[in-house]
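> Quick one: sequence plus predicted model below, questions after.
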Amino acid sequence: MAIREILEVPDPRLKVVSEPVTVFDDELKTLVEDMFETMYDAPGIGLAAIQVGVPKRVLVIDLQPEDPDAEPEVCNHGGHEHTHQPLKKEPRVFVNPVIVDPAEELATYQEGCLSVPEIFADVDRPATCTVRYQDLDGKEHEEQMEGLMATCIQHEMDHLEGILFIDHLSRLKRQMALKKLEKLRKAA
């Protein structure tokens, strides 16, 4: 397993439309393992293969909810001690995902993206959707998604079409987001 470099705007590869996966082999499994390791390291909750430079229709998602069954962890940041619930890993893999039947009702979530670091904006998307996808063995599944999972899978599936979440913003908001990103990079 390896942590791969995450492409960031304005890398032109992020605008590439990804190709369907036709071979379900060890290379695909390695890609997915690397994607999870990269996503957890970033840290993020979703990653599309194109974000690590591989134009294949593969997504990994882990919403990492707090684990109510785990013992709270004590952390010490800069002399401030606090406890928090550990996150539960619930890794999900979606190969060749397709949205069938998106809801007409919209939900607004503040989205961010590992390819557009430090930038967050409200995006409206269908509140629920049914997703047809394959697993790592090529087996087909169909699942109803709602809430954060529905938003996350739609966000990640946009990457497969070369679309970033900032492309959903008005021209002005998108320009402001990109300017802010430029300033953050200069400061770093």
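It's in. Residues are numbered from 1 along each chain as shown.
> Every contact and neighbour count from this point should use C-alpha atoms.
OK.
> got the buried residues for stretch 107-115?
107, 109, 111-115 (16 or more other C-alpha atoms under 10 Å).
> again, but for stretch 139-157
145-146, 149-157.
> Mark which of the residues you listed are part of helices, please.
149-157 (DSSP state H).
> Which one of these is nearest to residue 98?
residue 157 (8.1 Å; C-alpha to C-alpha).
> dump the residue contacts of that closest one.
Each residue near residue 157 by C-alpha atoms under 8 Å, 6 or more residues apart in numbering is listed here: 48, 59, 97.
> tell me what the longest strand anywhere in the chain is packed against?
For the chain, the strand with the greatest residue count under DSSP state E is strand 116-126. For strand 116-126, the packing partners by 3 or more C-alpha pairs under 8 Å, 6 or more residues apart in numbering; DSSP states H and E come out as strand 106-113, helix 147-160, helix 171-187.
> Apply 7 Å and report the result again.
strand 106-113 (3 or more C-alpha pairs under 7 Å, 6 or more residues apart in numbering; DSSP states H and E).
> what's the neighbour count on residue 117?
14 (other C-alpha atoms under 10 Å).
> for comparison:
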Amino acid sequence: MILPIVAYGNPILRKVAEEIDPDYPGLEQLIADMWETMYASNGVGLAAPQVNKSIRLFVVDSQQVFESMEPDDEDRDKYPDAPGIKKVFINAYIKELGGTPWSYSEGCLSIPKIREDVQRPETVTLEYEDESFELHTETFTGLSARIILHEYDHIEGKLFIDHLPPLRRKLLQSKLKDIASGKVKVHYKMML
């Protein structure tokens, strides 16, 4: 089932999400609904707070980024994580950040029609549980690391705009206000 995406301004996007255990009610269906919602919204990642659940859960599919690149696309060789990942992350915590910070234009389903260059570390080592609650410690790089860090921010109550310089954030205030008041129209269902 496609779930509505929580829009900027909703307080759930600013809460630090809670850990869950295997007994969390309806978890398997929630994960399936998050995948369906993410794909229907043309996203590459989706965190549970974005579907109004304040829990430490997010999904990432960076494979589709690489699949959508043309074979002769010069960016294809720029990212060391090709062909990407498709994973569920539960109760994730960052263990280490590394590499040279780099800039990339990010957007967010909860903050539609705004894209900004965001600096993020090149690699992230994450401790997380998969959908079977098996514990993993894994290092991610490139676009996969960036998407993970973006989604991880959501479970920590942060948004990509928090990484922008104060003046840039100030310049976005009227657009953000329009999103929070429901004036921005998108092709997917949003929830204020």
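Right, received. Where do you want to start? All values derive from a computational prediction rather than experimental measurement.
> Mind telling me the TM-score for this superposition?
Here the superposed chains carry a TM-score of 0.81, computed using TM-score structural alignment, normalised by the length of the first structure; 168 aligned residues with a C-alpha RMSD of 2.2 Å.
> what's the closest non-adjacent residue to the residue minimising distance to the centre of the first structure?
Here the mean C-alpha position of the first structure is nearest to the C-alpha of residue 46 (C-alpha atoms, centre = their mean), at a distance of 2.4 Å. Take residue 46 of the first structure and drop its neighbours on the chain: the residue closest to it by C-alpha to C-alpha, 6 or more residues apart in numbering is residue 61, 4.2 Å away.
> sorry, back to before: quick one: which of the ones in helices among the buried residues of stretch 139-157 of the first structure is nearest residue 167 of the first structure?
Distances from residue 167 of the first structure to those, taken by C-alpha to C-alpha, are shortest for residue 155, at 10.9 Å.
> Alignment lookup: that closest one to the second structure.
Here residue 155 of the first structure is matched to residue 150 in the second structure, going by TM-score structural alignment.
> List the contacts of its match.
residue 160 (C-alpha atoms under 7 Å, 6 or more residues apart in numbering).
> what's the distance between it and residue 180 of the second structure?
Counting by C-alpha to C-alpha, to the nearest Å, the gap from residue 150 of the second structure to residue 180 of the second structure is 20 Å.
> before we move on, back to that, distance to residue 171 of the first structure added to the buried residues of stretch 139-157 of the first structure, as CSV?
Shown next, in CSV, are those (distance: C-alpha to C-alpha, whole Å):
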residue, distance to residue 171 of the first structure
145, 29
146, 28
149, 27
150, 25
151, 22
152, 23
153, 24
154, 21
155, 19
156, 21
157, 22
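> Please pull up the equivalent of residue 165 of the second structure in the first structure.
Under TM-score structural alignment, residue 165 of the second structure pairs with residue 170 in the first structure.
> Next, count neighbours for that match.
Neighbour tally, residue 170 of the first structure, other C-alpha under 10 Å: 10.
> ok, now the one 5 residues further on?
Using other C-alpha under 10 Å, residue 175 of the first structure has 13 other residues around it.
> Over to residue 6 of the first structure?
19.
> Excluding chain neighbours, what is closest to it?
Per C-alpha to C-alpha, 6+ apart, closest to residue 6 of the first structure is residue 52, 4.9 Å.
> Looking for the alignment partner of residue 119 of the second structure in the first structure.
So residue 119 of the second structure corresponds to residue 124, using TM-score structural alignment.
> residue contacts, its match?
106-109.
> before we move on, the earlier item: quick one: the longest strand of the first structure to chain centroid distance?
11 Å (C-alpha atoms, centre = their mean, to the nearest Å).
> can you check stretch 10-25 of the second structure too?
With C-alpha atoms, centre = their mean, you get 15 Å for stretch 10-25 of the second structure.
> One more: stretch 29-47 of the first structure?
9 Å.
> Could you tell me where it falls in the second structure?
So stretch 29-47 of the first structure is aligned with residues 28-46, judged by TM-score structural alignment.
> Report the buried residues of that stretch.
30-31, 33-35, 37-39, 41, 43-46.
> so of these, which ones are in strands?
Those of the buried residues of stretch 28-46 of the second structure lying in strands (DSSP E): 45-46.
> As JSON lines, the buried residues of stretch 28-46 of the second structure with distance to residue 65 of the second structure would be great.
Output for the buried residues of stretch 28-46 of the second structure, formatted as JSON lines (distance: C-alpha to C-alpha, whole Å):
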{"residue": "30", "distance to residue 65 of the second structure": "24"}
{"residue": "31", "distance to residue 65 of the second structure": "21"}
{"residue": "33", "distance to residue 65 of the second structure": "21"}
{"residue": "34", "distance to residue 65 of the second structure": "18"}
{"residue": "35", "distance to residue 65 of the second structure": "15"}
{"residue": "37", "distance to residue 65 of the second structure": "17"}
{"residue": "38", "distance to residue 65 of the second structure": "13"}
{"residue": "39", "distance to residue 65 of the second structure": "12"}
{"residue": "41", "distance to residue 65 of the second structure": "14"}
{"residue": "43", "distance to residue 65 of the second structure": "10"}
{"residue": "44", "distance to residue 65 of the second structure": "8"}
{"residue": "45", "distance to residue 65 of the second structure": "11"}
{"residue": "46", "distance to residue 65 of the second structure": "15"}
